[in-house]
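Visitor: Here you go, sequence then predicted model.
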Amino acid sequence: MSTITTGFRSITAAVARAKGEPFTVEPARIRAPRGDEVLVRVVAAGLCHTDLIVRDQYYPVPLPAVLGHEGAGVVEEVGPAVKDLRVGDHVVLTYGACGHCPSCIGGHGAYCRQFFGLNFGGGDLDGQNALQDANGQPLHDHFFLQSSFASLALARENNAVKVPKDAPLELLGPLGCGVQTGAGAVIHSLKVAPGSSFASFGAGAVGLSSVMAARVAGATTIIAVDVVPGRLDLALELGATHVVNSRDTDPVDAIRQITGGGVDYALESTGRPAVLEQGIEALGSLGAIGVVGAPPLGTKASFDVNSLLLGGRSIRGIVEGDSVPQRFIPQLVELYQQGRFPFDRLVKFYPLERINEAADDSTRGVTLKPVLRLPQ
C-alpha cells in the first residue's frame, strides 16, 4: 500500500542504476500530480526492447532511472488541469507528446518536435524529477512520460488512454508501445491493402503484432521471417501463411519465390542493418518497407540506389505505428475482445521482483513479451 510522506507517496520501483547492470527493485517516493498529470496505480507494465537498450545506454537517457513505458493501471489522483479522466478510470499509458506542435496538431504525435526530450530526457522539460530514492536522491524519470516500472506512475492526461473496465487490465500495457507499433505500422504507416502480400522481418512481439494486423487488414500472403522455430510456429497460428527460417534459407530468394517477384509491403523490427538490407531486396516493384527496429544511435545501413529507384521502392521510418493512441488503443482492445487480435498469445507474466529474469528471457528469445505485475 502507498503511504503519504512529506508530500510524497511511498512506492516500489525497479531502478536502472548503471549501464548494462541488472535492475534493482527498491523503495522510492513519488510526488503528487500537478497540472494535467494523473497519478496511476500501475497494475502491470510490459517490458520492451526499448527499456533494455536504454538500460544498456544505446540511447543516452541519464541514470539512475526508473524506466517502463507500457503501463496499465487505475487512476488514483488527478491534477487540477485534468479535464476528462476521473479517479477509478482504467488506463493504458503510452508515449508522450507535447500536443501543440504542428506534428501533434496534425495527428502525428509520434513525430512531436519535442519527442526525444519528453520521452528520453530523464525528467520533465525543465529538468525536474518526480521520483526520489529511499535516501531522498532524485531518480531520473518521465520515461515516455510514465516511468511505469513502479507501483505508482505519473503520466499526463494526453498519454493516459481510457479503456473499458471489462477488458483484462493487466494484459493491456503492451498496447501502449510494442503492440501498437507493429499493428499501427501495418494499418496506418504502410496501409497494407486487402489481397496484398506482407513480410515481417522479425517475429518478436512487434513483428507478430504486425502479422496479426496484416491478417486483420486483409493481406492474403503473410510471411514471417525469423531464426527461432517456435516463433515461426506461433506466426503460423496467428495468421502467417508462410514462414522462412533465415538461418537455413535465403529470405530474399524465398520471398521472391512465394510472391512471384517480391513482396508488396514489409516491416523490419530487428534493428539489424543486414536484415533491413534483405528486406529492401525482398520488395517487389512499388513495394514499401517500414523500419521500426532501433539499433544504437549512429548505426548505418546500405542499399542499392538503382534497385530502389528503378523499382519505385520506398523505405519508411516509423515511430509508434503512426498511431493516435486515444483512438487506436481502444480499437485494438475491441479487436482482442472479438478474438481477432489475440496478442495475449505473446505474453508471459512475471512479478516485478523477477524483472531481471524477464529481461534475460526476453533477450534470449524465451519470452516474446514479458509483462511485469506490480505490487498492489
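Guide: Great, that's in hand. All figures in this text were calculated on a predicted structure; none of them were measured in a lab.
Visitor: hey, let's count contacts and neighbours off CA atoms from now on
Guide: Fine.
Visitor: surely residue 10 meets residue 31?
Guide: No: with contact defined as CA atoms under 8 Å, residue 10 does not reach residue 31; the gap is 9.2 Å.
Visitor: residues making contact with the helix or strand containing residue 179?
Guide: Taking DSSP states H and E as the definition, residue 179 sits inside helix 178-184. Here helix 178-184 makes contact (CA atoms under 8 Å, 6 or more residues apart in numbering) with 48, 174, 205-214, 292, 319-323, 328-329, 343.
Visitor: SS state for residue 76?
Guide: strand (DSSP: H, G, I helix; E, B strand; the rest coil).
Visitor: try residue 80
Guide: coil.
Visitor: what sits against the closest residue to it other than its chain neighbours?
Guide: The shortest distance from residue 80 to any non-neighbouring residue, by CA to CA, 6 or more residues apart in numbering, is to residue 35 (5.5 Å). For residue 35, the contact set (CA under 8 Å, 6+ apart) comprises 79, 80, 81, 82.
Visitor: Just to be sure, residue 35 is in a strand?
Guide: No: counting by three-state DSSP, residue 35 is not part of a strand but coil.
Visitor: Please tell me how far it sits from residue 77.
Guide: 12 Å (CA to CA, to the nearest Å).
Visitor: for residue 87, same thing?
Guide: 6 Å.
Visitor: ok so, going back, could you point out which element follows the helix holding residue 179?
Guide: Next in sequence after helix 178-184, counting helices and strands by DSSP H and E, comes strand 197-201.
Visitor: what about that next one, distance to the chain center?
Guide: Its chain's C-alpha centre and that of strand 197-201 lie 19 Å apart, by CA atoms, centre = their mean, to the nearest Å.
Visitor: Okay, one more to line up with it:
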Amino acid sequence: MQITAAVAHGPHQDFSIETVELASPRSDEVLVEIRGVGLCHTDIAARDGIYGLPYPLVLGHEGSGVVIAVGQDVTSVAPGDKVAVSFSSCGTCRPCTSGRPAYCTTFAQENYIGSRPDGTQTMLTNGSPAHANFFGQSSFASHALVTERNTVKVDTELDISLVGPLGCGIQTGAGAVMKSMNCEKESSLVVLGGGPVGLAAVMGAVIQGCSTIIVVEPVENRRTTATRLGATHAIDPITENVTQRIMEITADGIDYIFDTTGRTEVITAAMEAAAQNATVGLVGVPADFSVNLPLNIVGAMQKGLTVRGIVEGDSQPQLFIPELLEYHAAGRFPFDSIITTYPFSKINDAVAAQERGEVTKLVLVPDA
C-alpha cells in the first residue's frame, strides 16, 4: 500500500515527506495507522549516521495508533485496537525467554539494520529500498508494519496519539528506577539530565517513594519541570559543584545515580558523592561509542559500588506499558504533561525546536 513517510536522505539533512510503498503484513506482523510518534534523540542520531544505517532511511521508534490489519498468526491484537509500539526482540533467546527482552541477543538485528532481521525490506521508494524497520516499526510515517511481539494493546482514556513515548524513552527512564535499579522507599536518587528520560525517572522515583530526588540539569525550565514532577532538589551543573551539592543535600551520599547524559565528567562528579552500596545506572549514550567510564577499583570495592548498563529500563513492554498507564489514570504518572505536539508535516520544525531546547518531549501527529 502507498503511505506517507518522513525520509532521511543523508546525515544532517532535513527529512523529506514522501509517498512510499509499504509491504503487506506477514503472518506474524501487524499494520498500524500511526496517530502519534515521539521524536527522540536516537532518531536524530540515526539520521546523522551514528548507527551507520544506509539511506534513504525511514526512522521513528515511539509510535502509537490503531491496528488496521493483522497477519494470520496474530492473536493478541485485532483491527480497531489501540496500540503502542515498542522495541523489537526475537522471543527465542535466553534473555527473551527469561523475561528480559531488552537484552535480546539479536537486539541489533531486530532494531538497527534498516530491514527485517532476515534482510528483507518493508518499504520501497520509486521502486528501490527505503531502509526501514527501525526498532521494528519505522513510525515516522502514516502507517507502520510491526510485529506482534512489539505491539502492545492499550486500554486508556488518554488520547492514543500521546502514548507512543511509553514505548521507548518514557519506559526507559521510569523502568530504570522502578525495575532496573528498583530504588527502595526512602532512598535517595540523583538523575543526571532533565530531558524526557530523566523526567520519567523522576516520576518513577515518586512512585517508588524515594525521599530525596535530585536532578542535575543546566536548562532552567527543565529544572523547573523536574521540581513540578516531584524532584526535591535541582542542581545547575554550570554554576554549582555537583559533588559538593549532593553531599550537602544527602550528608551520607547518594544511594542511586541514574545517568541520561553519557558525559563522563558528570557521571564521575556524581559517583564521588556515592553512598555505601550505591548503584549507578547508565542509559546515556556518548557521541563517541568508544568512551570509557573512569572507575577506581579500590574505591568501588570499599563502597560496594554497583555499576550497571540499562536498556529500555529492563521493561517487558506488554506488562510495563499498561502498568504505567494505570499509574497515569491514577494521577501518579503525568508523562503527558511534558509533551508538545507538532503536525507530522512540520517534522523539521519540530527537530529545530527540540535542538533549541524549546520543548521537552515532542510527539508528531497527523496533519489536521
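Guide: Received the coordinates, thanks. From a predicted model like this one, the values you see are computed outputs, not experimental measurements.
Visitor: Got a TM-score for the two of them?
Guide: Aligned and superposed, the two chains score 0.97 in TM-score terms (TM-score structural alignment, normalised by the length of structure 2); 367 aligned residues with a CA RMSD of 1.2 Å.
Visitor: quick revisit: list the ones among the contacts of residue 35 of structure 1 that structure 2 also has?
Guide: Contacts conserved in structure 2 for the contacts of residue 35 of structure 1, using both residues aligned by TM-score structural alignment, their matches' CA atoms under 8 Å: 79, 80, 81, 82.
Visitor: Buried only: go through these for me.
Guide: Buried members of these, counted by 16 or more other CA atoms under 10 Å: 79, 82.
Visitor: Out of the kept ones among the contacts of residue 35 of structure 1, which is nearest to residue 16 of structure 1?
Guide: residue 79 (27.8 Å; CA to CA).
Visitor: Chain neighbours aside, what residue packs nearest to the aligned partner of the closest one in structure 2?
Guide: Matched to structure 2 by TM-score structural alignment, residue 79 of structure 1 sits across from residue 71. For residue 71 of structure 2, ignoring the flanking residues on the chain, the nearest one in space by CA to CA, 6+ apart is residue 27 at 4.0 Å.
Visitor: And that neighbour, how far from residue 51 of structure 2?
Guide: 29 Å.
Visitor: now do residue 88 of structure 2
Guide: 17 Å.
Visitor: Tell me if I'm right that residue 161 of structure 2 and residue 36 touch.
Guide: Yes: counting by CA under 8 Å, residue 36 is a contact partner of residue 161 of structure 2 at 4.0 Å.
Visitor: Compare neighbour counts for those two and give me the winner.
Guide: Using other CA atoms under 10 Å as the criterion, residue 161 of structure 2 and residue 36 rank with residue 36 on top: 31 against 24.
Visitor: Please say which position in structure 1 the more buried one maps to.
Guide: Match for residue 36 of structure 2 (TM-score structural alignment): residue 44.
Visitor: For that match, pull up the helix or strand it's in.
Guide: When elements are assigned from DSSP H and E, residue 44 of structure 1 belongs to strand 37-46.
Visitor: That strand against structure 2, how far on average?
Guide: For strand 37-46 of structure 1, the mean deviation from structure 2 after alignment is 0.2 Å (mean CA distance after the TM-score superposition for structure 1).
Visitor: ok, which stretches of the stretch 151-300 of structure 1 are strands?
Guide: 152-156, 160-162, 197-201, 221-226, 242-245, 263-268, 283-291 (DSSP state E, counting those that start in this stretch).
Visitor: Next, the contact list for residue 90 of structure 2, please.
Guide: Residue 90 of structure 2 sits next to 96, 101, 104, 106, 107, 110 when contact means CA under 8 Å, 6+ apart.
Visitor: Just give me the match in structure 1 for the last one.
Guide: Pairing criterion TM-score structural alignment: the partner of residue 110 of structure 2 within structure 1 is identified as residue 118.
Visitor: Next one: the residue most central in space within structure 2 relative to residue 21 of structure 2, how far apart?
Guide: With distances taken as CA atoms, centre = their mean, residue 169 lies nearest the centre of structure 2, 1.9 Å away. Per CA to CA, residue 169 of structure 2 is found 28 Å from residue 21 of structure 2.
Visitor: hang on, the earlier thing: can you check which residues contact both of residue 161 and residue 36 of structure 2?
Guide: 64, 65, 363, 365.
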